[in-house]
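Colleague: A predicted structure for the sequence below; I have some questions about it.
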Amino acid sequence: MPVPVCKTARPLLAGLALALLCAPVVASTLNQNVSWTIDRSGTTAKYRVVAYGDSIYAGYNGSTTSAAKYSAPTVDAEYLSALWNADVESVRRTKSGAVASDVYKNKIVAERSYMQASSTRVVTFEMCGNDGLQARSSFKSQTGTCNYSVLATAEANCKTYVAKAMDYINTNAYAGTKVKIIANLHYPGYNADNVLSSCTDASTGARVNMRDKFLPAITRMNYWMCEYARQKGFKCVDNFAEYMGSDYDSNGDGQVDSQALKYVAGETEASYVARITGTLKGTLRDANTHFISASSSADYIQSDDTHPTYNGSTVKAGLFGGTTGSGAPRYTSFSGGKNPIWNLYGHERMGWLLSLYGPTSAL
């Protein structure tokens, strides 16, 4: 089994991507593009998984020059390689620090050629994390009377560009693409946000609990990711439920927490928000301590309190260009459709979730 990557401190983080405050000569966004092929022994056919997004799909690890080799899309490619008995190329076209409009315009639209290749079988994207975290940062810096418009703007922008991205992918992806997937947001810093704001509410005159203010916003963003997916022919990977909910029934309601928290196709926004922020709020847990059972846990979040943990080595991605390479799969078969570490790292969990929507055949 590969050795897990150790964590390193990154105190200057400013979003789902990076603020790069330690490198003032570069901008606050960074292209981190990787093409890695799972080279399966004895196969000749090769298919492609295309992933667009920000630092989550990039496999950001705190570096401006490298990223995780096995971020979620490449984990997915490894599963699909075994399922299809073929080589699978994981193409990650990502921009760490990018808000939803940036991912849409400068990755999905500007780099549409990657999903137009005839080898493409899966197209997936994630966005909106930086919209939310930049709004959170802005809100945390407020004094005087709280201005909630920054959160509303983040929600509106997310909703707009998620819909645009799906429509564009539906129109431009290779006709032989088998499945299209969006991945929604986990809540980084869930425990850290359980503090009072510096600003005061205009109606009550009291400071507000920041987690109580941010949770409904991220919940509404996640709802529309999954609801638009239902409407527009996409699948929705519910990272929020799988990261923030334990893998056992902690409240005795007869449901495993991570399953109970999932978006239900066709439910209303009001119903979903009420479940997550009310009925099931007590089952939410910070993903730094994801309970895989009542007595054991795994850390899904790096020490920056934002980005998913990963297993294995890194590849060049960032200031000095990206990586195009190939290598043998870490695992050649999967008992029960899962590798041995599927629930031990954030990227492994997300990659397994993506693989659940993989078509049984690439033909």
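Modeller: Happy to help now that I have it.

Colleague: contacts and neighbour counts: CA atoms only from here.
Modeller: Noted.

Colleague: residue ranges of the helices in the chain, please?
Modeller: All helices of the chain, identified by DSSP state H, fall at 55-58, 72-84, 100-103, 113-116, 129-140, 149-172, 210-232, 239-244, 257-260, 269-274, 346-355.

Colleague: tell me which residues of the fifth one are tucked away?
Modeller: Same thing as helix 129-140. Neighbour counts over helix 129-140 (16 or more other Cα atoms under 10 Å) mark Gly129, Asn130, Asp131, Gly132, Leu133, Gln134, Ala135, Arg136, Phe139, Lys140 as buried.

Colleague: Kindly spell out which helices and strands sit in contact with it.
Modeller: helix 100-103, helix 149-172, helix 210-232 (3 or more Cα pairs under 8 Å, 6 or more residues apart in numbering; DSSP states H and E).

Colleague: Tell me which of the ones you listed sits most buried.
Modeller: Stretch with highest mean neighbour count among the helices and strands packed on helix 129-140: helix 100-103 (a mean of 23; mean count of other Cα atoms under 10 Å).

Colleague: For burial, what's the neighbour tally of Gly318?
Modeller: 23 (other Cα atoms under 10 Å).

Colleague: for it, what are its contacts?
Modeller: Going by Cα atoms under 8 Å, 6 or more residues apart in numbering, Gly318 touches Leu30, Asn31, Gln32, Asn33, Thr64, Thr65, Ser66, Ala67.

Colleague: which ones are touching the third one?
Modeller: What that stands for is Gln32. Counted by Cα under 8 Å, 6+ apart, Gln32 has contacts Ser55, Ala58, Ser66, Ala67, Arg93, Thr94, Lys95, Ser96, Ala317, Gly318, Gly321, Gly322.

Colleague: same thing with the first one?
Modeller: In this structure, Leu30 makes contact with Thr64, Lys95, Ser96, Gly97, Gly318, Leu319, judged by Cα under 8 Å, 6+ apart.

Colleague: May I ask you to confirm that the last one is in contact with Ser63?
Modeller: No. No contact is recorded between Leu319 and Ser63 when judged using Cα atoms under 8 Å, the distance being 9.5 Å.

Colleague: would TSV of the contacts of Gln32 with distance to Ile108 be doable?
Modeller: Below are those laid out as TSV (distance: Cα to Cα, whole Å):
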residue	distance to Ile108
Ser55	15
Ala58	14
Ser66	22
Ala67	20
Arg93	8
Thr94	9
Lys95	11
Ser96	14
Ala317	18
Gly318	18
Gly321	19
Gly322	18
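
Colleague: also this one, for the comparison:
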Amino acid sequence: MLTKTPDPTSPRPRRIGALQARVRTALCSLLPAMLLLGAAAPANANTLTQNVSWTIDRAGTTTKYRVVAYGDSIYAGYNGSTLNAAKYAAPTVDAEYLSALWNADIESIRRAKSGAVAADIYNNKIVAEKSYMQASSTRAVTFEMCGNDGLQARTAFKSQTGTCDYSGMDAGVNSCKTYVAAAMDFINANAYAGTKVKVISNLHYPGYAADNVQSSCKDATTGATVNLQSVFLPKLAKMNYWMCEYARQKGFQCADNFAQYMGADYDSNGDGKVDSEALRYVAGDSEAAYLTRITSTLRATLRDANAHFVSAGSSYDYIQSDDTHPTYSGGTVTAGLFGGTTGSGAPRYTSFVGGKSPLWNQYGHERMGWAVSTSNPSAP
């Protein structure tokens, strides 16, 4: 039976106190600016800083280590709000796993900018805010980027009429490769010397099912419209390949979120491999071999992450109602126009059977955080 988790962005009743009244007053004064933000460009082109520091405060220990995460709206835990974000976005989920593994408090530092392209994240987060990963408590550094390079190129292509121009998407791929490599080099040169693990998260394909339509433009060679999904998938696959390949070359681990989101957790095609495992980047793959596997050989096993199948008869919704951002559990924290949250709380789970929380495959952020955690070293 097909099952789906509730949309975490659905409104909940709130009690209005003095603090909420002040926030409401401030919101009213900021409303014109917020409207301008929304009208300035498509949603995926806006930028909104959403920094959060949240510590997993484990009972019986005062030892504290730090996980630093740089990225865009994905690591930010964006949920459509300009005021808050998911408390347990993927980096903080990873912090829970580390807390249990190391029996320590783990400080999850998220330096994120929703809507930012790769160049922006590299220059204004990773480079400009390098001090966060230079702290002597840092043991893990992770980043993700390029999603907005792809989304903006996709939006521009969808609006085309006449003859199709593919150059914008190619530029997005090239920019992604440039800044992913630069980010890894910079982190290698600047992260605290005692850092134990460095991880990049690659991209899921938001709107995969919705893109299975024809373009408004026509291909110059065939004179016919093109299937949007078939145009975008190889571009995304190239980005993902180079994220994982550069990771192999430069001493990073690669959390393959494309495989985790887009492939079922059972063998749907009878090839003897669980789909989500079969889709993963394999160290030593050539770009051509990886693209063939994703866009041709295993193309039929790809599924929109709005219904991620954990078995042949059961699925969970990994994508919020905006058809882009991951679902989450555990509430929200202040992040956005009114600044960020610095806080702490007890872990939701103090131990993990088989290295997996009870929610590991039920929400997008839980799945991504688990994928990042699989590279965690046994000791700090």
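Modeller: Cool, the structure landed. Owing to the predicted nature of the structure, the values given are computational and were not obtained by experimental measurement.

Colleague: Include distance to Ile181 of structure 1 when you put the helices of structure 1 into a markdown table, please.
Modeller: As requested, these are exported to a markdown table (distance: least, Cα to Cα, whole Å):
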| stretch | distance to Ile181 of structure 1 |
| --- | --- |
| helix 55-58 | 13 |
| helix 72-84 | 11 |
| helix 100-103 | 15 |
| helix 113-116 | 13 |
| helix 129-140 | 16 |
| helix 149-172 | 9 |
| helix 210-232 | 8 |
| helix 239-244 | 12 |
| helix 257-260 | 19 |
| helix 269-274 | 20 |
| helix 346-355 | 8 |
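
Colleague: ok, back up a step: could you export the contacts of Leu30 of structure 1 as a markdown table, including distance to Gln231 of structure 1?
Modeller: Shown next, in a markdown table, are those (distance: Cα to Cα, whole Å):
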| residue | distance to Gln231 of structure 1 |
| --- | --- |
| Thr64 | 37 |
| Lys95 | 27 |
| Ser96 | 28 |
| Gly97 | 28 |
| Gly318 | 35 |
| Leu319 | 38 |
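
Colleague: Mind listing residues that contact the helix or strand where Thr25 of structure 2 lies?
Modeller: Assigned by DSSP states H and E, Thr25 of structure 2 falls within helix 18-40. Here helix 18-40 of structure 2 makes contact (Cα under 8 Å, 6+ apart) with Asn46.

Colleague: re the thing from before, take the contacts of Gly318 of structure 1 and keep only those in strands.
Modeller: Of these, the ones assigned to strands by DSSP state E are Leu30, Asn31, Ser66, Ala67.

Colleague: how about those residues in CSV, adding distance to Ser295 of structure 1?
Modeller: As requested, those are arranged in CSV below (distance: Cα to Cα, whole Å):
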residue, distance to Ser295 of structure 1
Leu30, 39
Asn31, 40
Ser66, 35
Ala67, 32
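
Colleague: the longest strand in structure 2 is where?
Modeller: Under DSSP E, structure 2 gives strand 105-114 as its longest strand.

Colleague: Relative to Gly205 of structure 1, how far out is the residue nearest the centre of structure 1?
Modeller: For structure 1, Ile56 is the residue whose C-alpha lies nearest the centre (Cα atoms, centre = their mean; 5.0 Å). According to Cα to Cα, to the nearest Å, Ile56 of structure 1 and Gly205 of structure 1 sit 37 Å apart.

Colleague: just Val91 of structure 1 next, same as before
Modeller: From Val91 of structure 1 to Gly205 of structure 1 the distance is 50 Å (Cα to Cα).

Colleague: and what of Ala110 of structure 1?
Modeller: 47 Å.

Colleague: ok, now Gln255 of structure 1?
Modeller: For Gln255 of structure 1, the distance to Gly205 of structure 1 - Cα to Cα - is 39 Å.

Colleague: How about Ser197 of structure 1?
Modeller: Ser197 of structure 1 sits 12 Å away from Gly205 of structure 1, going by Cα to Cα.

Colleague: ok, those two, which is more surrounded?
Modeller: Ser197 (21 against 12).

Colleague: Now which residue in structure 2 aligns to that one?
Modeller: Matched to structure 2 by TM-score structural alignment, Ser197 of structure 1 sits across from Ser215.

Colleague: In this structure that match contacts Gln229, no?
Modeller: No. Assessed by Cα under 8 Å, Ser215 of structure 2 is found out of contact with Gln229, at 9.6 Å.

Colleague: Name the nearest residue to Asn269 of structure 2, ignoring sequence neighbours.
Modeller: Leaving out its chain neighbours, the residue that sits closest to Asn269 of structure 2 by Cα to Cα, 6 or more residues apart in numbering is Thr301, at 7.0 Å.

Colleague: same deal with Gly176 of structure 1?
Modeller: Nearest non-adjacent residue to Gly176 of structure 1 (Cα to Cα, 6+ apart): Arg121, at 6.6 Å.

Colleague: and the equivalent of that neighbour over in structure 2, what is it in contact with?
Modeller: Counting by TM-score structural alignment, Arg121 of structure 1 corresponds to Arg139 in structure 2. Shown in contact with Arg139 of structure 2 (Cα under 8 Å, 6+ apart): Tyr65, Arg66, Val67, Tyr192, Gly194, Thr195, Lys196, Val197, Pro380.

Colleague: Only whichever of the residues you listed are buried, select them in PyMOL.
Modeller: Here is the PyMOL selection string for the buried members of these, based on 16+ other Cα under 10 Å:
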select buried, resi 65+66+67+192+195+196+197+380
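
Colleague: The contacts of Arg139 of structure 2 in strands, which ones?
Modeller: Using DSSP E, the contacts of Arg139 of structure 2 in strands are Tyr65, Arg66, Val67, Val197.

Colleague: mind giving me TSV with those residues and columns for distance to Ala18 of structure 2?
Modeller: Output for those, formatted as TSV (distance: Cα to Cα, whole Å):
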residue	distance to Ala18 of structure 2
Tyr65	35
Arg66	34
Val67	34
Val197	44
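
Colleague: Out of the residues you listed, the closest to Tyr318 of structure 2 would be?
Modeller: Val67 (23.8 Å; Cα to Cα).

Colleague: what do we get in structure 1 for the closest one?
Modeller: In structure 1, Val67 of structure 2 lands on Val49 (TM-score structural alignment).

Colleague: What separation is there between that match and Gly322 of structure 1?
Modeller: 17 Å.

Colleague: same question, Ser55 of structure 1
Modeller: Using Cα to Cα, Ser55 of structure 1 is found at 14 Å from Gly322 of structure 1.

Colleague: likewise Arg330 of structure 1?
Modeller: Per Cα to Cα, Arg330 of structure 1 is found 21 Å from Gly322 of structure 1.

Colleague: Cool, thanks, signing off.
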